[in-house]
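Q: no sequence on this one, just coordinates:
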């Protein structure tokens, strides 16, 4: 029997909103794949039994450690994890736990660098902290250009500002690259956070672009779940983009 392979798509700021197309862009007929996936979603309480507005750092840390990070820290923490939360991630992260039982995890996102030590500690996300702690490296420029990684924006459209001078790729092409990565690993994680940025921006064009790319990308990944012993997972840390009110 072939070993189980898991492809985990983490989408920042993607919630289950009301079925009202006037306020919820996810109700648009433009996104049938996302609608199908969300129709089968299991709602969770992003507040994690802690008062206040759910935030990315503690929400993501909870998903990727199994520890209620908001309760552990005594508050919700946004953005990049501070030192105390970093320690929790380094000690309890999913990648390290998988490696201890002989599994091979990987983070499929690419950084536009050839040296992970050039990522400033204060700019390391939850996923970056976990990956560097458990694996000691991240995918960089070389892996991206070889089709062995995917940028956080799926199509590379934000990367020119960071020095990338190559062509854009389609969401379908990036989905193919991610499937290739997932084929070589037991657990593959990809993070997409432009949904959260778009939700905060209030810019309808950015909301539409981020959802259209995600729609096409996810449609290109559905074949993974149709293979024997393959599990495709979609999750988020809190809502945002579904609330256009």
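A: Received, thanks. All of these numbers come straight from a predicted model, not from anything done at the bench.
Q: Going by C-alpha atoms from here, please, whenever you check contacts or count neighbours.
A: OK.
Q: Need the contact partners of stretch 48-62.
A: Stretch 48-62 is contacted by residues 12, 46-47, 67-71, 74-81, 85, 89, 125-126, 236-238 when judged by C-alpha atoms under 8 Å, 6 or more residues apart in numbering.
Q: May I see the buried residues of that stretch?
A: Neighbour counts over stretch 48-62 (16 or more other C-alpha atoms under 10 Å) mark 48, 50, 54-62 as buried.
Q: and residue 223, which of the three is it?
A: Secondary structure of residue 223, reduced to three states by DSSP: H, G, I helix; E, B strand; the rest coil: helix.
Q: Centre-most residue in this protein?
A: residue 191 (1.9 Å; C-alpha atoms, centre = their mean).
Q: And the helices in the protein?
A: Assigned helices in the chain, in chain order: 32-39, 56-65, 69-73, 83-92, 94-100, 126-135, 141-145, 171-183, 194-201, 204-225 (criterion: DSSP state H).
Q: Take this one as well and set it beside the first:
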């Protein structure tokens, strides 16, 4: 099973606690994002991770942005090259066409593999999407392109998916009027145990690929919020520790990456030009690390280890009107 986690807006920064919260707060998984080494007394799982410094600009000048970056890392098509610019926010008509054809979830399903987006959505969000179809993120679109339903609260209740903040702290705020105040979903989750349980459940359900998006890191970066940075760096490190502990490196693969830098420099409220991490652990690490130089290379690396033969052509979309 391949567990592919996307953490929005994290890059490699200097070991400077005045600007880089990873320098100040990271204790394990994120130490390399502050130029630090994984300590020798770390768990065997953590010591065997490989951190690749990965290009997020993809040959186009300017600050990397979410719509083009995420489209690229979930389709294998260089969306920046197609548009000849970096695009923030939600995918345009052209990017939606790319996702519709080359969604990694769709491609795997068409080749007989089981793949899914683990993010679970509230009824309020699904209603909002119906009323505002243009305001749909790339992650949501890769699931919709596969004709698979978005996961909801019942999936979350059964441990078949994850909420956007892992711990459910935000769930009550976004579920008023839909869930009873006493619902057990409002109980705060332990991120470490959640990491372990989601891997177990994905393996029990015989998935080949599971994708999870965590986007609060980018929001924290834009707000330059040190207190929130400390909180979520800690929670993410606990979550990833649980994932690493539950994965079998002889059978499974972890991929963690991002679309652009941001959180590693809280002296500014915009994205950065820093390289982003692609963190690998598990069965296919040696093969994947040879192929990944840019975030757009990740889908091709996944297809390669699964034996999927597919030609990804940027040129197919370059003449499309925006």
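A: Sure, I can see it. Note that the structure is predicted; figures quoted are calculated from it, not measured.
Q: Can you tell me how far the alignment partner in structure 2 of the residue nearest to the centre of structure 1 is from residue 6 of structure 2?
A: Counting by TM-score structural alignment, residue 191 of structure 1 lines up with residue 213 in structure 2. Residue 213 of structure 2 sits 5 Å away from residue 6 of structure 2, going by C-alpha to C-alpha, to the nearest Å.
Q: cool, and residue 281 of structure 2?
A: Residue 281 of structure 2 sits 15 Å away from residue 6 of structure 2, going by C-alpha to C-alpha.
Q: Stretch 81-94 of structure 1 maps to which residues in structure 2?
A: Counting by TM-score structural alignment, stretch 81-94 of structure 1 corresponds to 91-104 in structure 2.
Q: which parts of that stretch are buried?
A: Buried residues in stretch 91-104 of structure 2, counted by 16+ other C-alpha under 10 Å: 91-92, 94-96, 98-100, 102-104.
Q: Now render those residues as CSV, adding distance to residue 47 of structure 2.
A: Formatted as CSV, the buried residues of stretch 91-104 of structure 2 follow (distance: C-alpha to C-alpha, whole Å):
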residue, distance to residue 47 of structure 2
91, 37
92, 40
94, 41
95, 38
96, 39
98, 37
99, 35
100, 38
102, 34
103, 32
104, 29
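Q: So of those, which two are at opposite extremes in space?
A: The largest separation in these, counting by C-alpha to C-alpha, is between 92 and 104 at 18.3 Å.
Q: one step back: now the buried members of the contacts of stretch 48-62 of structure 1.
A: 12, 46-47, 67-71, 75-77, 80-81, 85, 89, 125-126, 236-238.
Q: Residue 257 of structure 2 versus the match of residue 191 of structure 1, what's the distance?
A: For residue 213 of structure 2, the distance to residue 257 of structure 2 - C-alpha to C-alpha - is 10 Å.
Q: okay, and the common contacts of these two?
A: Counting by C-alpha under 8 Å, 6+ apart, the common neighbours of residue 213 of structure 2 and residue 257 are 5-7.
Q: Out of those residues, list just those in strands.
A: When those are checked against strands (DSSP state E), the matches are 5-7.
Q: who has more neighbours, residue 281 and residue 6 of structure 2?
A: Between residue 281 of structure 2 and residue 6, counted using other C-alpha atoms under 10 Å, residue 281 has the larger neighbour count: 25 against 22.
Q: Wait, residue 96 of structure 1 touches residue 132, no?
A: No: under the criterion of C-alpha atoms under 8 Å, residue 96 of structure 1 is not in contact with residue 132, lying 10.4 Å apart.
Q: Compare neighbour counts for the two and give me the winner.
A: residue 96 (22 against 17).
Q: separation between residue 108 of structure 2 and residue 145 of structure 2?
A: 12 Å.
Q: actually residue 117 of structure 2, not the one I wrote
A: As judged by C-alpha to C-alpha, residue 117 of structure 2 and residue 145 of structure 2 stand 11 Å apart.
Q: what is in contact with these two at once?
A: With C-alpha under 8 Å, 6+ apart, residue 117 of structure 2 and residue 145 have common neighbours residue 105.
Q: quick revisit: quick one, which of the helices of structure 1 is nearest to residue 152 of structure 1?
A: Closest approach to residue 152 of structure 1 among the helices of structure 1 (C-alpha to C-alpha): helix 194-201, 7.8 Å.
Q: residues in contact with the closest one?
A: Here helix 194-201 of structure 1 has contacts from 11-14, 152-153, 206-207, 210-211, 240-244, using C-alpha under 8 Å, 6+ apart.
Q: now do 6 Å
A: 12-13, 206-207, 210, 240-241 (C-alpha atoms under 6 Å, 6 or more residues apart in numbering).
Q: next one: stretch 162-170 of structure 2
A: Residues outside stretch 162-170 of structure 2 that contact it (C-alpha under 6 Å, 6+ apart) are 118-120, 188-189, 214.
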